[in-house]
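# mind folding the following:
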Amino acid sequence: MIENIKTVSDLNFKNKIALVRVDFNVPVNNQSYKIIDDTRILYSIPTIQKIISDSGKVVLMSHFGRPKGKYSKIYSLRFIISYLSKKLKIPIKFSETCIGKAVEKKISELKNGEILLLENIRFYKEEEEGNENFAFKLSKLGDIYVNDAFGVSHRSHASISIVPKFFGEKKCIGFLMKKEIQSLKKVLEKGRAPITILLGGAKISSKIAIIENMINLVDYLLIGGAMSYPFIKAQGGKVGNSLVDEYNDLKVLKKIIEQYKKQKKTKILFPKDVIIADSFKNYAQTKIVSIHSIPDGWMGLDIGPTSIKNFCEIINYSRTILWNGPLGVFEFQNFSSGTTSIAKSIVKSTEHGAFSLVGGGDTIAALKIKKYENKISYLSTGGGAMLESLKNKMLPGIKAIIS
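Model prediction:
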């Protein structure tokens, strides 16, 4: 990870305009636009408050949803204004545009301690294209650039990786980004043994490089959820109609298994038993079978009791834990016990002094069902960005700050 990266603490924002990239892409109720999970916004507030307390001016850039480069009322960021005003206890100004004379005029009228929120930056197709000219126009809006949007820092988008180029030394990261980097460091560089990484969910393709990178680095790699089925298939097991990601290169999975057998440090564990169902429904007919012998017409929807016991035993004596991806279809009550048991076990370990880092929308949603979210050491605001970091890659958003 990065040493000595410049943060907002290292700069004085007095009489300066801070152009701050935040991630306000939060889940909302489709009808009322009530915010369902405000974690990302809450985590960004200390950065905004620091700039204001310095007597600086704040211009906030964010995206919301996937409007595909066109204006769409349903993706407007206007709904954030009242929420943010309440949290910061000051009025928030709003600009319907992100570039051009109208927004430049609004910024020129800003007083110290005032905040201007720009409309959804993804209303411009140039944002996702990483367009240099668009980035230059955005850079004219501020004196200092601040990246506090970890959740999208793995994207090579204009506001993330191109805009900082135009600020020279006058760029830094916010407190949210700093916490994310420090938390990953606690796992990857300074983790107390035993270190356990638990990977679940469906997408194995996005996690292959992580598994390869973690072998011989961590003590335990627990692989569950739909991620486990391609591995079982690669070992000659029968997975029935279980969800198998589009990743079909079983040779690569076999190679990982061989690589694992040759080293002595990391123990990789897959579920031994699974709860299978005859259809993808909460009240489907179920039975518990070996993960290696799921009959045709049946699908694995949760890890079984033996697997829960095995995984929880390891978590219970781990001192460093990272978790991304549920262990089953936790949205269905009858297939939620694997994910819930793991969450409970991580909470218990955290209470006994372990460091726990949890990321990914579904994983955090599973924690929140049981109100465990405040019992974890750190909740990451970026599932994809966290996963990219675990591949030992420098995120474009971080690279742009230090280069």
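# from here on, contacts and neighbour counts on C-alpha atoms
Fine.
# can you show me the helices along the stretch 1-150 of the chain?
For the stretch 1-150 of the chain, the helices defined by DSSP state H, counting those that start in this stretch occupy 39-53, 80-88, 101-108, 125-129, 132-139.
# next, the structure of the following sequence, for comparison with the previous one:
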Amino acid sequence: MGWKTIDDMDLNGKKVLLRVDINVPVENGRVTDATRIERIVPTVDDIIAKGGKPILVAHFGRPKGKVVLDMSLRQVLPTLKEKLGHPVAFVETLDAAEAHTEEHDSAEVMLLENIRFHPGEEKNDPEFAKRLAGLGDVFCNDAFSAAHRAHASTEGVAHHLPSCAGRLMQAELEALEAALGNPQRPVVAVVGGAKVSTKLDLLGNLVAKVDHLVIGGGMANTFLAAQGIDVGKSLCEHDLADTAREILAKAEAAGCEIVLPSDVVTAREFKAGAENEVVPANACPEDAMILDAGPGAVAKVGEVLDGAKTLIWNGPLGAFEIPPFDTATNAAAARAAELTKAGKLTSVAGGGDTVAALNGAGAADSFTYISTAGGAFLEWMEGKTLPGVAALGAA
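The predicted model follows:
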């Protein structure tokens, strides 16, 4: 696949510049969700076990090349030390990192201050990348979620050091390769969400690669309307009707079945427990909104999943945040989880709403792989080259 893993590198006595994503939610100076920190632990442990010294490079928020105290990584330090279980030295400046103080040298792990405090980071300034690379002997990228950014710490340093993927990056790339690169067929993609406009590249790429494409959420309304169906007051991008028809034609030419809801759940109000009714997809009342796929549509998705070997999922099938309009998403997620647990399906999912929806359905733990990388996951699904991945084979 053109990139190396930690297993391919000699790390004994080496300083390992380790790009991680610990951009975790913080409230009142305390980390409220340590998931991203927990996910880097295997990489840090393996580097130390091989005799290497991890120097963590990470961003926090969007300081835009300036020092912003509210975005200091110092506030994640206590949680980082707790989860890693190793002494961590915090280094405020690159000058200090280059100075090799006794405290830094004695600690098993070093953490650099927010790399985006430096204007050269997001500009991918060659001199800054070279200076950053000078801190290490090997570069290890474990931040797939930032791999779609061509920044100094994700792309630039890889041109100066032997490079490899960390365990989290490796797992992500292997999962995506299994889902889209060289998958077992039939392949099903479930794509949902509010707007077609945000996922045009994704849909265009998928129809050429998958056998069945299930479209749900507000996006499905746009496709229904493009076929001349009245969707009432539903969320719908009527100006994209021609685009939707082009995607349908492209799918037909590629032999990809597009699955749209045959029946829908409609309501006059968008609120929890709103009075609702199930109607055929072509019978939405003029004063109502389509807020979920109906039981017939769910049954069809279940049939498609039953016949599949590989599933890639991005986006919910309805307004999942508000019950009862989470019914279709929950039912489809439960079926995918059941098939995965039975060893019949390889299931990969990602994207913010997707993770929340699958967690809400209680299905996330049973999926083969759940990606927490929003933008990078989407761009990979769109068939784009990710600079942070491509650069691993650069030096």
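# re the thing from before, quick one: closest of the helices of the stretch 1-150 of the first structure to residue 248 of the first structure.
Counting by C-alpha to C-alpha, residue 248 of the first structure lies closest to helix 125-129 out of the helices of the stretch 1-150 of the first structure; the figure is 29.0 Å.
# what residues sit buried inside the closest one?
Neighbour counts over helix 125-129 of the first structure (16 or more other C-alpha atoms under 10 Å) mark 126-128 as buried.
# and residue 45 of the first structure, what pairs with it in the second structure?
Using TM-score structural alignment, the equivalent of residue 45 of the first structure in the second structure is residue 41.
# find the nearest non-adjacent residue to that match, please.
Spatial nearest neighbour of residue 41 of the second structure, chain neighbours left out: residue 84 (5.8 Å); criterion: C-alpha to C-alpha, 6 or more residues apart in numbering.
# wait, that neighbour touches residue 39, no?
No - contact criterion C-alpha atoms under 8 Å: residue 84 of the second structure and residue 39 do not qualify, at 10.1 Å.
# the match of residue 45 of the first structure: neighbour count?
Residues near residue 41 of the second structure, counting by other C-alpha atoms under 10 Å, number 16.
# for it, give its distance to residue 35 of the second structure.
Distance, residue 41 of the second structure to residue 35 of the second structure, using C-alpha to C-alpha, to the nearest Å: 10 Å.
# with residue 87 of the second structure instead?
20 Å.
# hmm, who's touching stretch 79-91 of the first structure?
33, 45, 49, 92-94, 114-115, 117 (C-alpha atoms under 8 Å, 6 or more residues apart in numbering).
# in a strand, residue 245 of the second structure, correct?
No - checked against DSSP: H, G, I helix; E, B strand; the rest coil, residue 245 of the second structure lies outside a strand; its state is helix.
# and it, what does it touch?
With contact set as C-alpha under 8 Å, 6+ apart, residue 245 of the second structure has these partners: 223, 226-227.
# map it across to the first structure for me.
Aligned counterpart of residue 245 of the second structure in the first structure: residue 254 (TM-score structural alignment).
# residue 329 of the second structure too?
Residue 329 of the second structure maps onto residue 339 in the first structure, by TM-score structural alignment.
# so its match touches residue 323, yeah?
No - contact criterion C-alpha under 8 Å: residue 339 of the first structure and residue 323 do not qualify, at 10.7 Å.
# neighbour-wise, which of those two wins?
The neighbour comparison of residue 339 of the first structure against residue 323 (other C-alpha under 10 Å) goes to residue 339, with 25 against 22.
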